[in-house]
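*Asks:* Please find the sequence and the predicted model below.
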Amino acid sequence: MRAELDEAWHRTLGSGRFVGGPEVAAFEAEFAAYCEAANCVGVGNGTDALELVLEALGVGPGDEVVVPAATFVATAEAVVGVGAVPRFVDVDADTLLLDPAAVEAAIGPRTVAVVAVHLYGQMADLEALARVTDRYGLALVEDAAQAHGARLSGRRAGSVGVAAAFSFYPGKNLGALGDGGAVVTGDDALAARVRRAADHGRSDDDRHLHVVSGRNSRLDGLQAAVLRVKLRGLDAANAARVAAMAHYRAALPPGCVPLAVRPAADPVHHLAVVQVEDRAVTTRALTEAGIGWGLHYPVPCQRQPAFLRDGRPPVPLPVADAAARRVLSLPMSPTLTAEQVERVCAVLASVPALGGAA
């Protein structure tokens, strides 16, 4: 992509519009269309995107928001950021995605919203979750930071809930060359509130008047130009990830169990996550073979010190707690070759604890 990225840099440099400007406007239109939604508002990062959505929905002190315990802490940070309380619930054992039954059981008189995290590139069961949120009059928000381009029953991530938050952190499926984020929504009024709050609360008619107390969370023109280049190749990159994951599934030893894919889902495999019983032995074998690996995430949110309240112990959530001890992220990228997948799987097969040959 170097030539296209160089051209994007020179185009941005020539415009002199480094915050907002024509590149941001063009990217917002292109990404909204890609997500099959009416509006996209570029913001500073994915955490801001989620917090701005909650703020625009009127979520605040005294409210509770249901979130899965198995997620990156940013999901819960956004809830705390608007003064509300995250209510952590358990996840499905096969997919590690938000469990609709657990969501319904957690709803109380202060519950106002549910954040469905599309973890590891697969969309949560928004159909079942929407039935729950509709029944109780709650807002359904998508945390799509790991799911650019994913589909569920034919619908894109970002097109189902009242709004979706995306991250463009460099390692994402659609990543910038720095930080960035976006709010995608079909609600024009919600998009307008997000845009105003992200730009210091400015009036639509007079940039010197600030009608609400906002913040500074705007997408850089250069990052938008980069994202426009990368968006054109996103579907092909996602297809390469899908092929790599299919290869993993065919070659992994029995003791490396990949997460399930729901029949109606078309995931984009942001990460290649498996569950293993002896993670220490497994990761040592990978390290000794010169193969990188990661942990996403070894401490569930309800056990993070930042979210413990009033000295109370964390609530046990059996599936999330067990998964935190077993999850392991294998190498995954659009450039991963079949030979590299085979090498990873051969090393894993050499670990007796995984059912391979010693």
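*Replies:* That came through, no problem.
*Asks:* drop to CA atoms for contacts and neighbour counts, all remaining ones
*Replies:* OK.
*Asks:* Pretty sure residue 142 sits in a strand.
*Replies:* Yes - Residue 142: assigned to a strand according to DSSP: H, G, I helix; E, B strand; the rest coil.
*Asks:* So for it, what's the nearest residue that isn't a sequence neighbour?
*Replies:* Take residue 142 and drop its neighbours on the chain: the residue closest to it by C-alpha to C-alpha, 6 or more residues apart in numbering is residue 164, 4.4 Å away.
*Asks:* Presented hereafter is structure B, for comparison with structure A:
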Amino acid sequence: MDFIDLKSQYAALRDNINARIQKVLDHGQYILGPEVREMEEALTAYTGATHCISVASGTEALLICLMALDLRPGDEVITSPFTFAATAEMIVLAGGVPVFVDIEPETANLDAELIEAAITARTRAIMPVSLYGQVADMDAINAIADRHGLAVIEDAAQSFGATYKGRKSCNLSTFGCTSFFPSKPLGCYGDGGAIFTSDEVLAKACREIRTHGQSQRYLHTRLGVGGRMDTLQCAVVLGKLDRFEWEIRRRLALGEAYKRKLRAAAPGLRLLDVRSDRDCVWAQYTVFVDGREAVQARLKQAGVPTAVHYPRPLHHQPAYAHYAVPDACPHSIAAAAQVLSLPMSADLTEAQQDQVVDALAAALG
């Protein structure tokens, strides 16, 4: 059993993906070729956002958005400490200061009720993370941002395809940033990402920044980066789009099945809560366990692969510890010690899922 089954996905899409790749090899436009614009147009239609700017990675997407906001040294960006390092990493590389606010223990997403107390005169933006595939409470976060004149950047690296109150992730705030890393809900075969916005001025800035700050060839109007997404990777995403809605439905169904089966087999196990006004596309199906290392070892013996996203919150990481006191964000600290991700992908079979559930119930004793 694979933790994420990309081989079965490719087998189902082989002809479409191969044809898409071959078309790029035939026309030879490997940088900003026609597939780049085609993918961007397809994803704007999917999300409802006015603009999609493809970029080299989800990490690059965050950096470009912060640069488009003209973040200045010392400017503060409120975010979660319970996320991958890229979230805070880009704030620091852009010259900003990450201000860590704790998560909701039930969802592991940024707690909107704690944000306002963290706002200062230096705050420029809020960067919630749509963790594990579920969007944070974006209406509440946007309302706070509006009161204080702040931008909101949704780090949606794990939630492309998810909905919040009937709207798509990546079209919920000033910016939405996603990743097409192979293991994401919509992945390419390398690095790739996208920025979504409905602000014309910010979209123009992002397009210029991703190509070394050029408004036209060799006219550099702003500081930029080499942040383009390769045409070949856009072709791979296009090759997956026909099946994507089916995959999202499968992820939703598998998430519900995991919940039902785990509640029956391991009634004491704590599961992530999915709020009633949104869904979760389960980039990782994650549960909370005590004695995690022993549980992982038992699952490995049973042939069930697992992963931990994430074992140490950012304010306990050496690179970011000086941005917060060690005992801040207690829910993030607790989650980091307990989260365990189980095999999850659209091609996970019922038999495989039953094997995971039975093995986990046995491992919990």
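*Replies:* Perfect, I can see it now. Source: prediction; values computed, not measured.
*Asks:* TM value for the aligned chains?
*Replies:* Superposed pair, TM-score by TM-score structural alignment, normalised by the length of the first structure: 0.95. Supporting alignment: 350 aligned residues with a C-alpha RMSD of 1.2 Å.
*Asks:* that older thread, what's near enough to touch the residue nearest to residue 142 of the first structure?
*Replies:* Shown in contact with residue 164 of the first structure (C-alpha atoms under 8 Å, 6 or more residues apart in numbering): 50, 53, 141-144, 157-158, 183-185.
*Asks:* Any chance of those residues in TSV with distance to residue 223 of the first structure and neighbour count as columns?
*Replies:* Converted to TSV, these look like this (distance: C-alpha to C-alpha, whole Å; neighbours: other C-alpha atoms under 10 Å):
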residue	distance to residue 223 of the first structure	neighbour count
50	19	32
53	21	27
141	25	25
142	23	30
143	21	31
144	19	31
157	21	34
158	20	31
183	15	32
184	17	32
185	21	28
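*Asks:* Compare these with the second structure and list the ones that remain.
*Replies:* With both residues aligned by TM-score structural alignment, their matches' C-alpha atoms under 8 Å, the contacts of the contacts of residue 164 of the first structure that the second structure also has are 141-144, 157-158, 183-185.
*Asks:* What's residue 316 of the second structure aligned with over in the first structure?
*Replies:* With TM-score structural alignment as the criterion, residue 316 of the second structure lines up with residue 303 in the first structure.
*Asks:* Was I right to think that match contacts residue 317?
*Replies:* No - using C-alpha atoms under 8 Å, residue 303 of the first structure makes no contact with residue 317, being 9.7 Å away.
*Asks:* What segments of the stretch 201-350 of the first structure are strands?
*Replies:* Using DSSP state E, counting those that start in this stretch, the strands of the stretch 201-350 of the first structure run over 257-258, 265-266, 272-275, 327-330.
*Asks:* matching residues in the second structure for the third one?
*Replies:* Read that as strand 272-275 of the first structure. By TM-score structural alignment, strand 272-275 of the first structure lines up with residues 285-288 in the second structure.
*Asks:* compared with the first structure, how much does the matching stretch deviate?
*Replies:* Compared with the first structure after fitting, stretch 285-288 of the second structure has a mean deviation of 0.3 Å; criterion: mean C-alpha distance after the TM-score superposition for the first structure.
*Asks:* list the buried ones in that stretch?
*Replies:* Neighbour-count burial for stretch 285-288 of the second structure flags 285-288 (criterion: 16 or more other C-alpha atoms under 10 Å).
*Asks:* farthest pair in these?
*Replies:* 285 and 288 (10.6 Å; C-alpha to C-alpha).
*Asks:* any residues in contact with both of those two?
*Replies:* In contact with both residue 285 of the second structure and residue 288: no residue, using C-alpha under 8 Å, 6+ apart.
*Asks:* Just the buried residues of stretch 332-344 of the first structure, please?
*Replies:* By neighbour count on 16+ other C-alpha under 10 Å, the buried set for stretch 332-344 of the first structure is 332-334, 341-342, 344.
*Asks:* for those, which one is nearest residue 107 of the first structure?
*Replies:* Nearest to residue 107 of the first structure among these, counting by C-alpha to C-alpha, is residue 332 at 36.3 Å.
*Asks:* And the helices in the stretch 151-300 of the first structure?
*Replies:* 188-198, 221-231, 234-251, 279-288 (DSSP state H, counting those that start in this stretch).
*Asks:* ah, wrong one, I meant the stretch 1-150 of the first structure
*Replies:* Here the stretch 1-150 of the first structure has its helices, by DSSP H, counting those that start in this stretch, at 2-15, 22-34, 46-56, 74-81, 100-106, 126-136.
*Asks:* Next one: residue 172 of the first structure from residue 322 of the first structure, what distance?
*Replies:* Applying C-alpha to C-alpha, to the nearest Å, the value for residue 172 of the first structure to residue 322 of the first structure is 26 Å.
*Asks:* so the longest strand seen in the first structure aligns onto which residues of the second structure?
*Replies:* Longest strand of the first structure, by residue count under DSSP state E: strand 111-117. With TM-score structural alignment applied, strand 111-117 of the first structure matches the range 123-129 in the second structure.
*Asks:* Looking for the alignment partner of residue 341 of the first structure in the second structure.
*Replies:* Using TM-score structural alignment, residue 341 of the first structure lines up with residue 353 in the second structure.
*Asks:* isn't that match right up against residue 258?
*Replies:* Yes - using C-alpha under 8 Å, residue 353 of the second structure is in contact with residue 258, at 7.5 Å.
*Asks:* For these two, list the residues in contact with both.
*Replies:* Common contacts of residue 353 of the second structure and residue 258 (C-alpha under 8 Å, 6+ apart): none found.
*Asks:* circling back to that earlier point, which stretch among the strands of the stretch 201-350 of the first structure comes nearest residue 118 of the first structure?
*Replies:* Closest to residue 118 of the first structure of these, according to C-alpha to C-alpha: strand 265-266, at 10.9 Å.
*Asks:* What mean distance separates the closest one from the matching residues in the second structure?
*Replies:* Average distance, strand 265-266 of the first structure versus aligned residues of the second structure after superposition (mean C-alpha distance after the TM-score superposition for the first structure): 1.1 Å.
*Asks:* what does stretch 189-198 of the first structure give?
*Replies:* Its matched residues in the second structure lie on average 0.7 Å from stretch 189-198 of the first structure after superposition (mean C-alpha distance after the TM-score superposition for the first structure).
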